[in-house]
Structure formats: structure tokens, C-alpha cells
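Engineer: Please find the sequence and the predicted model below.
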Amino acid sequence: MITAPTPKAITVQNFLAASTEKQVDTWTSLQQAREAMLKKAPWRSWDKRAFEAFSRYGLKPVDIANPMGPVTLKTSKIDTAATYRDPHGLRRCYLYLGDLVKHIPVHMVFGDVPDVMEENTRNGIIDVASGGRDKFASLKLVESAGHLITVAHPKELAVALSDAFQAVARSKPQLARL
């Protein structure tokens, strides 16, 4: 996450960490895991291809000797929760964004739905931390996407990134080919 290191942001981080630690992370089978996940709203919002890829690569057998038996997450919920509790990432990303955009092309793609990140928080990142909207190589809001843009709207995200990279490529002189 990138956001201003405010008390509210820290509250959200702590909520995400605590929720992650409480989640079910082991199921009796791959089929049961998939069915249980799809009963929950966040998973139902995922693009079908993203969910299939997660089912295939994000889960593993509890016992390697019994690949058709119980499954669990490849990344433990404790490790995932630790990423939310990282006290440095949140602050450093926000504090150094203004310097970063001065030195390399930075592309920002956000979902336009303020589900976890409120609009004023997003605007703070864009306008305050970076030094202004004109500092970005490109800035795009993906329609109808929220914070789960990578898994709920992967095609739209890919198009936004492709457009950004093509614009940069067109603005730079061609490299000599060897």
C-alpha cells in the first residue's frame, strides 16, 4: 500500500492484518477451497482467469505425499499479515514518491472506486506526495475498479500499463540495434 502515514491508514493496516490472521487458510480439498472462496464477495469479484490462476498456483497440498488431500495457502496468513504490519513500506513509499518521479518515469494506475482507498487519500498521493499530477509519466483511473484491480480487472490494468509503456517508448529515441 502507498498512503500517507496517518492514524487512519495505520488503523486500516491493523484491520487488514488482524482479518488476515483470522481467515481460514486450510481446506479439506482443492474443490472445497474453491467453493468456500467463491462464497465470499471479494473472491466473487475476481476475473475468472485470475481466480483459476490463484487456485492453481496460490494453493498447495498440506501433505506433499497426499496431493488430492487438504490444501492450504502457499503464503501463510501470518506472513501475509506481516506485510500489512510493515512499518516502513507505507511511510517510505509515500515520502519518497516525490523524489522518485523526478528521476524515472512513474506510471500510476488506480481503480476509480474508492473502496479501501478513499478519493481524498488517492488525491493526496497524486497531488501531495508526488508533487503534482504533471510529475507522473502517466496517470490513469480504471473505471469500475477498486483496490482489487489486479485480480478483478486484469485486462483493463494491462491495457493501462501497455498504453503507458508505449507512450514512453514513443517519446524516447530508439536504441541502436546490435
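Structural biologist: In hand now; what should we look at?
Engineer: Only C-alpha atoms from now on, for both contacts and neighbour counts.
Structural biologist: OK.
Engineer: State the distance from residue 115 to residue 141.
Structural biologist: Distance, residue 115 to residue 141, by Cα to Cα, to the nearest Å: 14 Å.
Engineer: quick one: which of those two has more around it?
Structural biologist: The neighbour comparison of residue 115 against residue 141 (other Cα atoms under 10 Å) goes to residue 141, with 15 against 12.
Engineer: is it true that the more buried one lies in a strand?
Structural biologist: Yes. Per DSSP: H, G, I helix; E, B strand; the rest coil, residue 141 lies within a strand segment.
Engineer: another one to put next to it:
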Amino acid sequence: MPLSVEKYSITTQTYGLPLICPMKKYTRPPSTQATVTGSQDPGIILLLGHGAGFFKETWEPTIEDLFALDDKRPGGPLIREAWGLDCQNHGEACILNEDILSRNPGILTIWDYADAFSTLYKSGLLGYVDPKRHQVVLCGHSAGAVGVTLSTSYFNPPSRVPYSKLILVDPPIWSKEKDGQESDVYKMVKEMTPVRRDIWKSSDDAKAWLKSRIPWGAWDERVFDVYVKYGLRSLPTAFYPDKVSGTTLTTHRLAENVAFTGKIFSYDALNRLNQICAYVPVHLIYGGNNDMFEREVQDSLINPQEGRTFASVMRLEDVGHLVVQEAPTKLAAAIFDVLNQTDLRSTVSKL
């Protein structure tokens, strides 16, 4: 299904320095019968956060499949619109903010991304949000799951969090007791990210190089195409001013590496979950293949004694940590299942 796309941006000043967060609002094309056109119409408003090294457009195949499922729903569609937000040092945002980021490489943390979600909610861009008619649901993958969780910190007390649900997809959040229990894959990615190749002669060379290697070669074709379309840019850049020609990554590799240096923020998210699970339904979706994080580490997140009781826990078979990239259709079905849930009972299921 083609998507109707509108572009917006907001500015955050989490640490006193203005950073632009570009966003895209996705709706059904005007010709689609299921289109919801009015900003006051009831429905779910889905806000999506991406993982480290990715960007808002990597959600597009999942959004397409979500709308396709929703259009077949008996009784009419649930979802009014979906929004993808770039972390301020990723994707298009990395280009818009490159002068600041290249001069201050450590200026941004996941709190900036969290700020973007709460700022969007308060901005008026979503239209008037009536809790009885609209549900604002936040969904984040990997580092994006940390971001959407921390965004609730801008609304206090916890009982005043305005989001209807949180959906955390393979979140890098676990009990402090599991600190240091890193998988071999995690250690390898952590070591390779800040030094991996990020310059090629041309976009075609970059595409061929990526396609022949893991993880890119294992991705859904639609996601790979989106990654190549939006994830590569021409040289020179503010990060590589001396490179007069060639192609590099839109998201600088050091920005991607921030995810491996911000463990403290994962624990901030852990503490926030202790506070909000009693007030906001939080759903977990994991990849069934424990490549990046071991099952024991993931399971440590669930702890009713500390307040972490989840509305549902789902594990998707034959997919790993990169759920958005590897299996957007399967992930769309899982998210759609969560959006259709009305009870708060904890459940464990497989798709």
C-alpha cells in the first residue's frame, strides 16, 4: 500500500542547544476508502521511534503492512495516522544538525529523543487530542524503546502520562543484576560500530557492499531499499570535509555508537518503568532469536515486585533483535494485535 506522507519538524533544547527533529506523518492515500481525514476524527495516533543507526523511514514497510491489516478489520480501521521521528543525530536529522554535531560529538543523548516525543505531543501538530476519542500510542524499537519510555518522564506524576499504551520492541532494558552480561554478538557490534567502513566510491558500490554482508543482506527487501534510499549521502559532509567525492552514511557511525555508551539511560528507563506500569499499559515484543541479548537478560525486565508488570509479552519466531529490519510484516501483525487489545492481563504468546 502506498503511503501519504507529510513532513514536519520540531526543535528541542534538552541541554540548552537547539536541535531539529524532522518527522513524517503517514496516512492512507486520499483515494483509499479507509482514509480518516479530519484531525478531530477518532482513532489511534501511533508515534514511532527507531533504533541506533536507523531513521524514521525504516518503519515505512511496517506502517504499510499495519494499514493493510487495519483496512481489513471488521468494524472499520483503528489507526488514524502514524508518525516517524528521527533522533536528532540520525538520518535526515544528522544532516540538519551536522554543524552542531560535528563540533560537539557528545552533545546528544537519548534524552533528546525522548524530549522530541513529548514536544510533539504538546506542539498541537497532532490536533486536539480527546482521551475519549483518540489514543496516542508510542512504539519504540531498540534504543527507540528507551527513548519512548523516557518521554513519559516529561509528564508527572506518572498517573498523568497521556499516552494510551507503550509498545517496546526488543528493548535494551534489563535488571541491574544483569549488568555486564553481554552476548558475543553484542560485544562484536559494540567493537565494530565506531570503526566500521562508512565511505564508498559511489552509492552503487555502497549498496553492493552492504547487500553482501550481515546484517544488511538478511533484511526484508523493502527495508533494505529504504535504508539505501535514505541512509546514504554524498560527500563531503561536516564530518568528512576533506572527502571531495564518494558516498557515506547519512547517520555518522559515531552517532550510532552512542547506543553502546549510554547504559545509564537504559537504567533511567528501567526506573521509569517501575513507576508507570501501574498507570500505562506497556507491551513487550521480542525477537525469538536471542542474538543481541540473551533470554535470561530479557526476562529480568519482568519483575512485578519492582513494579514492572506488563500488559503483554510477545516473542516472534525466526527473527532476532532487528525485528523492524528483518520481519516488518510479522512485526506489523504483532503491533496490530496489541492495538486491538483492551484488557491488561499479562500474556505470553508466539507468532
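Structural biologist: Arrived safely, thanks for sending. All figures in this text were calculated on a predicted structure; none of them were measured in a lab.
Engineer: residue in the first structure matching residue 249 of the second structure?
Structural biologist: In the first structure, the residue paired with residue 249 of the second structure is residue 73, using TM-score structural alignment.
Engineer: what's around its match, how many residues?
Structural biologist: For residue 73 of the first structure, the neighbour count with other Cα under 10 Å is 19.
Engineer: Surely it is in contact with residue 27?
Structural biologist: No. The pair residue 73 of the first structure / residue 27 is not scored as a contact, 9.4 Å apart, by Cα atoms under 8 Å.
Engineer: Between those two, which contacts overlap?
Structural biologist: Common contact partners of residue 73 of the first structure and residue 27 (Cα atoms under 8 Å, 6 or more residues apart in numbering): none.
Engineer: related to what we said a few turns ago, quick check: the gap between the nearest residue to the match of residue 249 of the second structure once chain neighbours are set aside and residue 30 of the first structure.
Structural biologist: Spatially, and ignoring its direct neighbours in sequence, residue 73 of the first structure is nearest to residue 59 (4.6 Å; Cα to Cα, 6 or more residues apart in numbering). Using Cα to Cα, residue 59 of the first structure is found at 8 Å from residue 30 of the first structure.
Engineer: residue in the second structure matching residue 37 of the first structure?
Structural biologist: In the second structure, residue 37 of the first structure lines up with residue 210, judged by TM-score structural alignment.
Engineer: what helix or strand is its match on?
Structural biologist: Residue 210 of the second structure is located in helix 203-211, with elements delineated by DSSP states H and E.
Engineer: What of residue 51 of the first structure?
Structural biologist: Using DSSP H and E, residue 51 of the first structure falls in helix 48-57.
Engineer: That helix maps to which residues in the second structure?
Structural biologist: Against the second structure, helix 48-57 of the first structure falls on residues 221-230 (TM-score structural alignment).
Engineer: what's the mean deviation for the matching stretch versus the first structure?
Structural biologist: Comparison of stretch 221-230 of the second structure with the first structure after fitting gives an average deviation of 0.4 Å (mean Cα distance after the TM-score superposition for the first structure).
Engineer: That stretch: how far from the chain's middle?
Structural biologist: 16 Å (Cα atoms, centre = their mean, to the nearest Å).
Engineer: List the buried residues in that stretch.
Structural biologist: Buried residues in stretch 221-230 of the second structure, defined by neighbour count with 16 or more other Cα atoms under 10 Å: 221, 223-224, 226-228, 230.
Engineer: just the residues you listed now: which is nearest residue 141 of the second structure?
Structural biologist: Nearest to residue 141 of the second structure among these: residue 223, at 14.5 Å, using Cα to Cα.
Engineer: List the contacts of the longest helix anywhere in the first structure.
Structural biologist: Identified as the longest helix of the first structure according to DSSP state H is helix 154-171. Helix 154-171 of the first structure has contacts (Cα under 8 Å, 6+ apart) with 47, 50, 105, 107, 109, 137-138, 140, 142, 149-150.
Engineer: Please determine how far the counterpart of residue 315 of the second structure in the first structure is located from residue 147 of the first structure.
Structural biologist: Alignment note: residue 315 of the second structure maps to residue 141 in the first structure; criterion TM-score structural alignment. Residue 141 of the first structure is 11 Å from residue 147 of the first structure, where distance means Cα to Cα.
Engineer: Common neighbours of these two, please.
Structural biologist: Counting by Cα under 8 Å, 6+ apart, the residues touching both residue 141 of the first structure and residue 147 are 110-111.
Engineer: Can you find the partner of residue 269 of the second structure in the first structure?
Structural biologist: Under the alignment (TM-score structural alignment), residue 269 of the second structure maps onto residue 93 of the first structure.
Engineer: secondary structure element for its match?
Structural biologist: Using DSSP H and E, residue 93 of the first structure falls in helix 89-103.
Engineer: Identify each buried residue in that helix, please.
Structural biologist: Of the residues in helix 89-103 of the first structure, 89-91, 93-95, 97-98, 101 count as buried by neighbour count, 16+ other Cα under 10 Å.
Engineer: before we move on, back to that, are there residues contacting both of residue 59 and residue 30 of the first structure? Which ones?
Structural biologist: residue 71.
Engineer: give the contact list for residue 198 of the second structure.
Structural biologist: 248-249, 253.
Engineer: swap the cut-off to 6 Å and go again
Structural biologist: By Cα atoms under 6 Å, 6 or more residues apart in numbering, the contact list for residue 198 of the second structure reads 248-249.
Engineer: What is the equivalent residue in the first structure for it?
Structural biologist: Residue 198 of the second structure maps onto residue 25 in the first structure, with residues paired by TM-score structural alignment.
Engineer: Okay, its match and residue 15 of the first structure: tell me how far apart.
Structural biologist: According to Cα to Cα, residue 25 of the first structure and residue 15 of the first structure sit 18 Å apart.
Engineer: For the stretch 1-150 of the second structure, just list every one of the strands.
Structural biologist: Remark: strands assigned in the stretch 1-150 of the second structure by DSSP state E, counting those that start in this stretch are 4-12, 19-27, 43-49, 79-85, 134-141.
Engineer: all helices of the stretch 101-250 of the second structure, in order?
Structural biologist: For the stretch 101-250 of the second structure, the helices defined by DSSP state H, counting those that start in this stretch cover 110-123, 143-151, 184-192, 203-211, 221-231.
Engineer: Quick check: which of those has the most neighbours on average?
Structural biologist: helix 143-151 (a mean of 29; mean count of other Cα atoms under 10 Å).
Engineer: Show me what that helix packs onto, helices and strands only.
Structural biologist: Helices and strands touching helix 143-151 of the second structure, by 3 or more Cα pairs under 6 Å, 6 or more residues apart in numbering; DSSP states H and E, are helix 110-123, helix 263-276.
Engineer: Export those helices as JSON lines, with columns for distance to residue 192 of the second structure.
Structural biologist: Listed next are these as JSON lines, based on distance: least, Cα to Cα, whole Å:
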{"stretch": "helix 110-123", "distance to residue 192 of the second structure": "21"}
{"stretch": "helix 263-276", "distance to residue 192 of the second structure": "18"}
